[in-house]
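Colleague: no FASTA, just this:
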């Protein structure tokens, strides 16, 4: 990841939103009727990356401001993707997979992040696509969309493990934690709070899974005990720790959604347009590679057959199927309200890829000869027909790098002269010049 994001695919901020949001200090408390009250985590990430770039990276490396931010972006993306891969790998092992199978499926997730979409659209692990819609503000994209999506997917892996543990489907622990329980509990609540107050499109990933899981568990609960179906306390007591986690997550998301609905941004978006949302979702799904869609559908059919034969898997698989369907429906509503943006629904595609990896480990964990078949089928499905990524040449990066440096020099000179370093006219000019690769 460091070699890729630091050298092969370096990231440079060059649009007005990157500079403007970098100086916006966030708060841990949402404020009603503000512009984006539910987005507490992204401004902290973006400002924190800028502060570390200036006060740590620049003195230690001797790089200038732009190059230090480029290096900080590479470090940040490498760390978050590595942590997500580790959690996914540990989840694979908990289902009884061998180390080689766990590594193979984790690699499939990484390969899919690069290759599951066609080259002319926004690749999931390639944020600095100058041709994709809205990809000008790269630094903002990392903090507002990539990290919140990755954080919620990482927490989803832990919640999915707790559910599988409750259903006696896993064999090995996902983590080994010698720390006191109160430290883990406090840290988990803080991380969960930041995940649900990151951005609505990303927090949907975890919150919708928790909501669907509670619904499925409640259906099974009343099916076993029809006389006490109205006893919510008995239901939560039967769920134990898992029920508390899901309920807390769902309540946090409801609070964040309430604040988001009563925000200036929601009022700015306008009314819902369901026909547009459905059409945009359909066109977005067509951007996925045919090989990935084929593999996803075949894996889904295979896991349904396995769940039909194994009754212990049915609640687990039913929850996942209802989750991905409900997630798609909610994303349609989100796009209908907020407009058509590829990065807005990128979390849905990552969730589909993540879910397929979970299905694959359940299907292949007992087969000794499945490694070769799994590798050949997955690689063929992802990479055929292979399309080289042509939308981000080195010349483009170097051009925008020099342009950003000259812009920073002009802003610093204006600041020394007592002028506004970020005048509105400059921001408007920046947007016109850099919109959709238009330099």
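Modeller: Alright, I've got the coordinates. Here the structure is a predicted model, which is why all the values come from computation and not from measurement.
Colleague: only C-alpha atoms for contact and neighbour calcs from this point on.
Modeller: Fine.
Colleague: give the contact list for the residue nearest the centre of the chain.
Modeller: Centroid-nearest residue in the chain: residue 149, 1.8 Å away (criterion: C-alpha atoms, centre = their mean). By C-alpha atoms under 8 Å, 6 or more residues apart in numbering, the contact list for residue 149 reads 202, 203, 205, 347.
Colleague: just the buried members of these?
Modeller: Buried members of the contacts of residue 149, counted by 16 or more other C-alpha atoms under 10 Å: 202, 203, 205, 347.
Colleague: among those, which two are most distant?
Modeller: 203 and 347 (9.4 Å; C-alpha to C-alpha).
Colleague: now do the contacts for residue 72.
Modeller: With C-alpha under 8 Å, 6+ apart, residue 72 has these contacts: 49, 52, 53, 57.
Colleague: wait, doesn't residue 236 sit right on residue 244?
Modeller: Yes: counting by C-alpha atoms under 8 Å, residue 236 touches residue 244, with 7.3 Å between them.
Colleague: which of the two has more neighbours?
Modeller: residue 236 (17 against 13; other C-alpha atoms under 10 Å).
Colleague: the more buried one - nearest residue in space that isn't next to it in sequence?
Modeller: Once flanking residues are discounted, residue 236 sits nearest to residue 243: 5.7 Å by C-alpha to C-alpha, 6 or more residues apart in numbering.
Colleague: quick check: which element contains that neighbour?
Modeller: Under the criterion of DSSP states H and E, residue 243 resides in helix 241-261.
Colleague: residues contacting residue 324?
Modeller: 351, 352.
Colleague: this is the comparison structure:
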């Protein structure tokens, strides 16, 4: 491969990273705001399942979020002098990195099905667009599949899902490759461990692939299936630990009917133009002049992929029925739900468009139409088009100002040598004052502990939380 090609690919990858970074740092910044965000910014746990813990196997997010937060505090904050802003920059970089890796893996997978780089590139861009447009319902307050409801939830739901999707794309592409290096296998073992021990919702992405591989034979022979058995074993361990975990003990009912109703309502609320764009893509296989036997042979991979959607859907319904039917309506849960159906469509389309078919004007006309249908909902874009990534949907800049005010009050108190501080925070119309809850204070306050771990204060400081309506006026919180 020439240096020119390598350079072009590097520029494309870097451009994708920068676009994602700009979105998550400027357009819709991920700002730590609520008590859970503060708690997990400084959280510490061992990277093994913990029997009886609140979430015994939620390892990946509970290691990733605090460590990238600490990295931001020790590397970016000394440069910028902006503590919350440093977190925003770091979180945007992490999201951009994971999404860029996903795009690269999808592109490489599509290339493996069809050697035409133009079609693979267009379909990769279309894949990303669909994730930003499928849930659009109006000209404001929209959510998107690569989004979440809080900074912590990005690490607990969205990022693990993106990582597991990238792993599956790699596995499908390399499933018959017997020359995989030892290093690659070790990396896969590690990624599989953290992918399953992340969160039950995104973990099913990996396990569904493994189940289909074992039952229907993506790969051949037990040796090739060893990794799939490994993933299934990890998942069974995870289920056992979670059943006896602290959080599961709080769920005593199962709302199966309500969950199915909620799921149906949400699926039927998908943007019709975007659904149409997927149907438009299915026109492409009809343009192929291959005989029926060849077409049926090429359909096999798409069918295997679609089969994986069955355990994913069933599992999500069961988990949400136990934890709360409302979960099934979350964008970061639908990210998991749509992965295999969407991938099946893209696989079917791509595999039919071999290189000798790629120059057809009809093919690019259909691709252009699918792209146009995804761009139409974005024509009404404005500053309120997407919902802010916090549970009360207030302006991210306000969230940032509240966070900086909390930091300044605590740091100033410690500089004065105080062992206790009255921390004034906005008052919210909830029983526990969520998103900044009353129990966040005390000698072991989540705020002071995180700031201590991040090196902003030297000693712990007890916090007396004061719900102050003057802070609401100061920050313009109604």
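Modeller: Alright, I've got the coordinates. Not measured: the values here are computed from a predicted model.
Colleague: and the residue nearest to the centre of the first structure, what pairs with it in the second structure?
Modeller: By TM-score structural alignment, residue 149 of the first structure lines up with residue 161 in the second structure.
Colleague: picking up where we left off before, the helix holding residue 243 of the first structure vs the second structure, mean deviation?
Modeller: For helix 241-261 of the first structure, the mean distance from the matching residues in the second structure following superposition reads 1.6 Å, by mean C-alpha distance after the TM-score superposition for the first structure.
Colleague: counting by contacts, list what that helix packs against.
Modeller: Contacts defined by 3 or more C-alpha pairs under 8 Å, 6 or more residues apart in numbering; DSSP states H and E place helix 241-261 of the first structure against helix 147-166, helix 181-196, helix 200-224, helix 232-239.
Colleague: SS state for residue 421 of the second structure?
Modeller: strand (DSSP: H, G, I helix; E, B strand; the rest coil).
Colleague: which residue, other than its chain neighbours, is closest to it?
Modeller: residue 463 (5.2 Å).
Colleague: alignment lookup: that neighbour to the first structure.
Modeller: So, by TM-score structural alignment, residue 463 of the second structure is left unmatched.
Colleague: shouldn't residue 463 of the second structure be in contact with residue 423?
Modeller: Yes: contact criterion C-alpha under 8 Å: residue 463 of the second structure and residue 423 qualify, at 6.3 Å.
Colleague: just the element for the equivalent of residue 325 of the first structure over in the second structure, please.
Modeller: Using TM-score structural alignment, the equivalent of residue 325 of the first structure in the second structure is residue 310. Here residue 310 of the second structure sits within helix 292-323, counting by DSSP H and E.
Colleague: likewise for residue 176 of the first structure?
Modeller: Counting by DSSP H and E, there is no helix or strand that carries residue 176 of the first structure.
Colleague: spit out the contact partners of residue 422 of the second structure.
Modeller: 463, 464, 465, 466.
Colleague: check the secondary structure at the closest residue to the last one other than its chain neighbours for me.
Modeller: Right, residue 466 of the second structure. Excluding the flanking residues, the one nearest residue 466 of the second structure by C-alpha to C-alpha, 6+ apart is residue 424, at 4.7 Å. Following three-state DSSP, the label given to residue 424 of the second structure is strand.
Colleague: residue 424 of the second structure contacts residue 463, correct?
Modeller: No: using C-alpha under 8 Å as the test, residue 424 of the second structure is too far from residue 463 to be in contact (9.8 Å).
Colleague: who has more neighbours, the two?
Modeller: Between residue 424 of the second structure and residue 463, counted using other C-alpha under 10 Å, residue 463 has the larger neighbour count: 22 against 18.
Colleague: if I look at the residue nearest to residue 466 of the second structure, how far off is residue 350 of the second structure?
Modeller: 57 Å (C-alpha to C-alpha, to the nearest Å).
Colleague: check residue 37 of the second structure too.
Modeller: 41 Å.
Colleague: how about residue 161 of the second structure?
Modeller: For residue 161 of the second structure, the distance to residue 350 of the second structure - C-alpha to C-alpha - is 23 Å.
Colleague: and what of residue 56 of the second structure?
Modeller: 41 Å.
Colleague: hmm, back to that, ok, and for the helix holding residue 310 of the second structure, which residues are buried?
Modeller: 295, 298-299, 301-302, 304-309, 311-313, 315-323.
Colleague: tell me the helix or strand right after that helix.
Modeller: Following helix 292-323 of the second structure in sequence, per DSSP H and E, is helix 331-352.
Colleague: chain center to that next one, what's the gap?
Modeller: The chain centre lies 15 Å from the centre of helix 331-352 of the second structure; the measure is C-alpha atoms, centre = their mean, to the nearest Å.
Colleague: what of stretch 247-265 of the second structure?
Modeller: Centroid separation for stretch 247-265 of the second structure versus its chain: 22 Å, with C-alpha atoms, centre = their mean.
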